[in-house]
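Engineer: sequence and predicted structure are below.
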Amino acid sequence: MLLYNVTIIIDEAVADKWLKWMQDVHIPNVMATGKFISNRLLRVLDSPNEGITYCAQYVAEHMADYLDYQENFAPALQAEINEHFENQFVAFRTLMEYIA
C-alpha cells in the first residue's frame, strides 16, 4: 500500500476558505477518481513556516492506481486549486510505501 502525501502551506488570510474548499470540494473530487481507498487531512502544529501547514493524505492499494491518478486526474485537480488559490499557497508531494 502507498501513502500519497500533499503538504500545503496556505496563507493565513485564506486558510479558512481553503480548508472548507478542501473538505467540501477537492478531497471529495480526489476520492471520486476511485484511485484511493481512504484519506485524511491533518494540520501541522509545529511548522516553522509562515502561514498554516496542512497535510492531505491519500492511501492507494497499488502503484498502478497512483500512476493512473497522476496521469489522468492530478493535472486537472491541481489546476483547480491553483485557479482558486493562486499565489496563496505552496505545495509539495511525497509518495511513501507502507512497511509495517
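Structural biologist: Cool, got the structure.
Engineer: hey, let's count contacts and neighbours off CA atoms from now on
Structural biologist: Will do.
Engineer: buried ones in the longest helix along the chain, by neighbour count?
Structural biologist: As assigned by DSSP state H, the longest helix anywhere in the chain is helix 74-85. Within helix 74-85, the residues scored as buried using 16 or more other Cα atoms under 10 Å are Ala74, Leu77, Phe85.
Engineer: and what of stretch 84-92?
Structural biologist: Phe85, Gln88, Phe89.
Engineer: ok, of those, which one's closest to Glu61?
Structural biologist: Proximity of the buried residues of stretch 84-92 to Glu61 (Cα to Cα) peaks at Phe89, which lies at 28.9 Å.
Engineer: put this beside the first:
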Amino acid sequence: MYIYNVTINIDNSVHNEWLVWIESHIPEVLATGKFISAKMTQVLVDEEMGGITYSIQYTAKTREDLDEYYQHHADKLRNDGFIKFADKMVAFRTELKVINEFYPSEVSN
C-alpha cells in the first residue's frame, strides 16, 4: 500500500472557506477510483508563518494506482485549490510506502 500525503498550510483569513472546499475536494479525489481511503488530520504545531496546517493522507493499493492518479487526475485537482486560494495556501506532497502495520494484541482473560 502507498500513502499520498498532502500537507497544507492555510491562511487564517480563508480558513473557514477552505474547510468547506476541502470537504468536497477529498471526495473528488476519491472518486478517481485510485484511492481506497482518505484521512484528514490537523498538524499540531505553531507555524512561524502563521495559519493552520493539515495533512491529508490518501491510501492507494498499488504503485500503479498512484501513478495513474498523477497521470490522469492530479494536475486538474491540484489546480482547483491553487486557483481558488492562490497566495493563501502552501502545499507540499510526499509519498510513503507502507512496509508493515502493527496493532495491539487482544488481551484474553
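Structural biologist: Nice, thanks for sending it over. Here the structure is a predicted model, which means the values were calculated and not measured.
Engineer: work out the TM-score between the chains.
Structural biologist: Comparison of the two superposed chains (TM-score structural alignment, normalised by the length of the first structure) gives a TM-score of 0.95, and 99 aligned residues with a Cα RMSD of 0.9 Å.
Engineer: neighbouring contacts of the longest helix of the first structure?
Structural biologist: Trp18, His26, Asn29, Val30 (Cα atoms under 8 Å, 6 or more residues apart in numbering).
Engineer: what separates the next helix-or-strand element following that helix from the chain centre, distance-wise?
Structural biologist: Where DSSP states H and E defines the elements, the next helix or strand beyond helix 74-85 of the first structure is strand 89-97. Relative to its parent chain, strand 89-97 of the first structure has a centroid offset of 8 Å by Cα atoms, centre = their mean, to the nearest Å.
Engineer: so stretch 28-45 of the second structure matches what in the first structure?
Structural biologist: Mapping stretch 28-45 of the second structure onto the first structure (TM-score structural alignment) gives residues 29-46.
Engineer: just to revisit the earlier point, let me have the buried residues of helix 74-85 of the first structure in JSON lines, extended by distance to Ile9 of the first structure.
Structural biologist: Below are the buried residues of helix 74-85 of the first structure laid out as JSON lines (distance: Cα to Cα, whole Å):
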{"residue": "Ala74", "distance to Ile9 of the first structure": "19"}
{"residue": "Leu77", "distance to Ile9 of the first structure": "17"}
{"residue": "Phe85", "distance to Ile9 of the first structure": "11"}
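Engineer: ok, average deviation of the helix or strand containing Glu64 of the second structure from the first structure?
Structural biologist: Glu64 of the second structure is part of helix 63-69 when elements are defined by DSSP H and E. Average distance, helix 63-69 of the second structure versus aligned residues of the first structure after superposition (mean Cα distance after the TM-score superposition for the first structure): 0.3 Å.
Engineer: which elements pack onto that helix?
Structural biologist: Where contact means 3 or more Cα pairs under 8 Å, 6 or more residues apart in numbering; DSSP states H and E, helix 63-69 of the second structure is packed against strand 2-10.
Engineer: what's next to the strand it packs on, contact-wise?
Structural biologist: For strand 2-10 of the second structure, the surrounding residues in contact (Cα under 8 Å, 6+ apart) are 18, 51-63, 66, 88-98.
Engineer: fine, thanks again, bye for now.
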